[in-house]
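Engineer: Quick one, what's the 3D model for this:
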Amino acid sequence: MSTPEPTTTVDSIERVFSFGTLLVEHVQQSLFGHRVEMAKDSLIGHGTTEVVITDSDVIAKSGTNLHLGLVRREGDTVSGALLALTPDELAAADAYEVEAYARRRVPTGAHGQAWCYVSADPVNVAERIALIGDSIAYGRCTPDGGWAARVAAQHIARDEERNRFFNLAWPGATMLEILDAAEAEVPARRADTVLVAAGINDLLHAEGRGGVQVGQDLIARLESFCEVMELQGRRVVVMSPNWVDTTLVHNLDLCEVLELRETLRSWCEQTFRDFLDTWGVLADRPALFSDGLHPTSEGHRLLAKAVGHV
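Structural biologist: Model (predicted):
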């Protein structure tokens, strides 16, 4: 492995941190047709785990069905290297990585922010989770704390010594208000993963703005929030709004809720950020709501299963 920092003479060069098979020469030859330029680097706040690969093409290229995956682990460091890839080479690397991985932004120890292939299931590999959201995330209308309490209990039970779950939900608040407060609250908890579960209140309190404008405002604020969190090494997971029974909640238009869901989903896909879509869990099931907006205990149980595999 060479040690010089990758050159960036071409504006479109992408930097990718790798700790696994992308560092292997025969894998690079197979994917890119040549050995790529690399520089030693590290990833702070992570540890590794084994991922079993079943894709025969990936196994053939790498020579093994056991690849390394990342888990969040406060105080640990993963050694690897930074690869300098062209857009075409980055696309080849994307195609090589199986569905168990997702390309996301990470801060490296020596060279700043880079891409990295991390677990596609962010909640499962998190250590310290912060939930920011509205009354549904808070668990209003349920005596047991709702879906978040169920996910928290399972998450902490996996490793009571290290795992934490902080419910910072704020009933009645808009996403814009929540994101403003979270920029101070989340770092104070040393969270590595941030669940964002809000948006309905922004539609309820649109003050004359249409759903399109509300969505644009949220995306602009989410972009800046994610940039701050990612530079701190935190991974943001944006959750979809839930279905709403508009026969009971008359000041909401279901089309605008669906439009917000699609706006968030599309933005996450285009910017390589995590989108957790729970819409189908409660859609067109009014019996799972206590008032048309807040889920019942059974509705929360189903949401917990979708979010944390509880």
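
Engineer: C-alpha only now, for contacts and for neighbours.
Structural biologist: OK.

Engineer: what helices or strands is the longest strand seen in the chain leaning on?
Structural biologist: Looking across the chain with DSSP state E, the single longest strand is strand 66-85. Packing partners of strand 66-85 (3 or more C-alpha pairs under 8 Å, 6 or more residues apart in numbering; DSSP states H and E): strand 14-18, strand 38-52, strand 112-119, helix 122-125.

Engineer: Neighbours of the closest residue to residue 90 other than its chain neighbours, how many?
Structural biologist: Excluding its sequence neighbours, the residue lying closest to residue 90 (C-alpha to C-alpha, 6 or more residues apart in numbering) is residue 14, at 7.2 Å. Residue 14 has 19 neighbours, counted by other C-alpha atoms under 10 Å.

Engineer: Check residue 57 too.
Structural biologist: With other C-alpha under 10 Å as criterion, residue 57 counts 10.

Engineer: element containing it?
Structural biologist: helix 56-62 (DSSP states H and E).

Engineer: which helices and strands sit right next to that helix?
Structural biologist: So helix 56-62, by 3+ C-alpha pairs under 8 Å, 6+ apart, packs with helix 25-32.

Engineer: distance of residue 214 from residue 42?
Structural biologist: 39 Å (C-alpha to C-alpha, to the nearest Å).

Engineer: need the strands for the stretch 201-310 of the chain, in chain order.
Structural biologist: Assigned by DSSP state E, counting those that start in this stretch, the strands in the stretch 201-310 of the chain fall at 235-239, 274-276.

Engineer: Output those as JSON lines; include the columns distance to residue 263 and mean neighbour count.
Structural biologist: Converted to JSON lines, the strands of the stretch 201-310 of the chain look like this (distance: least, C-alpha to C-alpha, whole Å; neighbours: other C-alpha atoms under 10 Å):
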{"stretch": "strand 235-239", "distance to residue 263": "11", "mean neighbour count": "22"}
{"stretch": "strand 274-276", "distance to residue 263": "11", "mean neighbour count": "21"}
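
Engineer: Mind putting those strands into JSON lines with distance to residue 227?
Structural biologist: Listed next are the strands of the stretch 201-310 of the chain as JSON lines, based on distance: least, C-alpha to C-alpha, whole Å:
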{"stretch": "strand 235-239", "distance to residue 227": "10"}
{"stretch": "strand 274-276", "distance to residue 227": "13"}
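
Engineer: What count of nearby residues applies to residue 77?
Structural biologist: Residue 77 has 16 nearby residues by other C-alpha under 10 Å.

Engineer: which residues sit in contact with it?
Structural biologist: 42-47 (C-alpha atoms under 8 Å, 6 or more residues apart in numbering).

Engineer: Now the second one, please; I'll put the structures next to each other:
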Amino acid sequence: MSRTLTLFFACLLSLAGLFAAPAHLAAQAEPVPYCQLLSPADCDLLQAAHTAMSTLQAGASSSTLTLQAERIPEMPPATLSIQVDAAARFALDDAAQAQRLALAAMPPADLAAMFDDPPALMDALATILTGTHAATSAQVTVAPELVDFIAATAAEEGDPIPFDLPTTVTLETRLDAGTVYVNFSALADVLPGLRAVGDIWLGVDIIPLLDFLAAPSDADLDVSTLSPEEQIQLGQALSVVSAGFGGPLAPMLAASPWAAQVAPFLVVERLEDGVIDGRATATFLTTIDYAALLQSP
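Structural biologist: The predicted structure is shown next:
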């Protein structure tokens, strides 16, 4: 599969992840793999949340992602951590919502068949993207030990970084009428000699990319040349994207093309209830053992 296509669909999956979207889960006769530590009632609640969110047309979400690594070869810090605190708001117009639900309801084989008709596929994606209005904000906090290690390594290699690396960076994005906007003001503040006065937004229209993929001049970019297996995988990924915009992480991963590989390393726990906007909420903690996952065959 071409890198351009892979990157494009990875971006779509990332977009769905920002809005925390689960895809449709078929009824399962055997226990749900990520519910080992949950009571039947909690497992049902998690899946009910997934079902309720699958038809959401507008909403808001917040999430915290913590990545922690230990015993990394050739890295002095004993433990490295990166935390991402994200918030998102989104709304779809009626056309985008109808197209999203239509794609989400398609069997994987039908979605795979759409790759034989690139213009129709890209037109469907364009309908969703042009009808989606979204705003996200993410604050990335990096352990000071990691920042010091990066700076020291660069200096040892004779290419020192000419400014102090921050331990916290905020990134804001917007999606409106098919254009993605990124606010670079927070990044400008850390560069020597620069200081942002107000917001610095850069917008990129992604619809021309869809038009390019619909009629590629390079065979490597032609989605109709994908193998049947690649079409099935991208079809499943597209289902996750189109069904997504709010909901638990575990059901989304379980509905992805990589469910079988991820499930053994995925653990979900019920925590104490929280309060959001004055209303009690159920809280679940999802843990993925990335080290074991990456070392698995």
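
Engineer: TM between them?
Structural biologist: Laid over one another, the chains give 0.20 as their TM-score (TM-score structural alignment, normalised by the length of the second structure), with 103 aligned residues with a C-alpha RMSD of 6.7 Å.

Engineer: which parts of the strand or helix carrying residue 250 of the second structure are buried?
Structural biologist: Assigned by DSSP H and E, residue 250 of the second structure falls within helix 249-254. Applying a neighbour-count criterion of 16 or more other C-alpha atoms under 10 Å, one finds 249-254 buried in helix 249-254 of the second structure.

Engineer: still on that earlier bit, residue 82 of the first structure: which of the contacts of residue 77 of the first structure is nearest?
Structural biologist: Comparing these against residue 82 of the first structure with C-alpha to C-alpha picks out residue 42 as the nearest, at 8.6 Å.

Engineer: ok, the residue nearest to residue 66 of the first structure when sequence neighbours are not counted to residue 101 of the first structure distance?
Structural biologist: Of all residues not flanking residue 66 of the first structure in the chain, residue 52 sits nearest, at 4.9 Å (C-alpha to C-alpha, 6+ apart). Distance of residue 52 of the first structure to residue 101 of the first structure, computed by C-alpha to C-alpha: 12 Å.

Engineer: Ok, residue 219 of the first structure next?
Structural biologist: Applying C-alpha to C-alpha to residue 219 of the first structure and residue 101 of the first structure gives a distance of 25 Å.

Engineer: cool, and residue 166 of the first structure?
Structural biologist: 26 Å.

Engineer: With residue 84 of the first structure instead?
Structural biologist: 19 Å.

Engineer: So between these two, which is more surrounded?
Structural biologist: In this view residue 84 of the first structure and residue 101 are compared by other C-alpha under 10 Å, and residue 84 has more residues nearby, 22 against 18.

Engineer: Hmm, residue 15 and the more buried one touching each other?
Structural biologist: Yes - contact status for residue 84 of the first structure versus residue 15: in contact at 4.9 Å, counting by C-alpha atoms under 8 Å.

Engineer: So which residues of the first structure form helices?
Structural biologist: Under the criterion DSSP state H, helices of the first structure are mapped to 25-32, 56-62, 87-96, 122-125, 135-138, 146-158, 175-188, 200-204, 211-231, 254-271, 279-282, 297-308.

Engineer: So which other helices or strands are in contact with the last one?
Structural biologist: If I follow you right, that is helix 297-308 of the first structure. helix 122-125, helix 146-158, helix 279-282.

Engineer: Kindly report the same for the fifth one.
Structural biologist: Secondary structure elements in contact with helix 135-138 of the first structure, counted by 3+ C-alpha pairs under 8 Å, 6+ apart, are helix 146-158.

Engineer: Which parts of the second structure are helices?
Structural biologist: Under DSSP H, the second structure gives helices at 3-18, 40-53, 94-105, 108-113, 118-130, 144-156, 185-188, 207-214, 228-243, 249-254, 259-262, 290-295.

Engineer: so the third one versus helix 228-243, what angle?
Structural biologist: An angle of 140 degrees separates the directions of helix 94-105 of the second structure and helix 228-243 when computed by axes from the mean of the first three to the mean of the last three C-alpha atoms, to 10 degrees.

Engineer: And for residue 211 of the second structure, the neighbour number?
Structural biologist: Neighbour number of residue 211 of the second structure under other C-alpha under 10 Å is 15.

Engineer: neighbours around the spatially closest residue to it that is not a sequence neighbour, how many?
Structural biologist: In this structure, residue 211 of the second structure finds its nearest non-sequential neighbour in residue 122, 7.0 Å apart by C-alpha to C-alpha, 6+ apart. Applying other C-alpha under 10 Å, we find 21 residues neighbouring residue 122 of the second structure.

Engineer: again with residue 62 of the second structure
Structural biologist: Neighbours of residue 62 of the second structure (other C-alpha under 10 Å): 16.

Engineer: Residue 208 of the second structure now?
Structural biologist: Around residue 208 of the second structure there are 12 residues (other C-alpha under 10 Å).

Engineer: Any figure for the gap between it and residue 99 of the second structure?
Structural biologist: Taking C-alpha to C-alpha, one finds residue 208 of the second structure at 19 Å from residue 99 of the second structure.

Engineer: and what of residue 51 of the second structure?
Structural biologist: 18 Å.

Engineer: before we move on, the earlier item: any idea which of the helices and strands packed on strand 66-85 of the first structure gets closest to residue 259 of the first structure?
Structural biologist: helix 122-125 (24.8 Å).

Engineer: still on that earlier bit, the helices and strands packed on helix 297-308 of the first structure into TSV, with extra columns for mean neighbour count and distance to residue 271 of the first structure?
Structural biologist: Formatted as TSV, these follow (neighbours: other C-alpha atoms under 10 Å; distance: least, C-alpha to C-alpha, whole Å):
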stretch	mean neighbour count	distance to residue 271 of the first structure
helix 122-125	20	16
helix 146-158	20	26
helix 279-282	16	21
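
Engineer: Reformat these as a markdown table; add distance to residue 73 of the first structure.
Structural biologist: Shown next, in a markdown table, are these (distance: least, C-alpha to C-alpha, whole Å):
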| stretch | distance to residue 73 of the first structure |
| --- | --- |
| helix 122-125 | 9 |
| helix 146-158 | 13 |
| helix 279-282 | 31 |
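
Engineer: Minimum distance to residue 193 of the first structure: which of those has it?
Structural biologist: Of those, the one closest to residue 193 of the first structure (C-alpha to C-alpha) turns out to be helix 122-125, at 7.5 Å.

Engineer: which other residues reach the closest one?
Structural biologist: So helix 122-125 of the first structure is contacted by 70-72, 119, 129, 193, 235, 237, 307-308 (C-alpha under 8 Å, 6+ apart).
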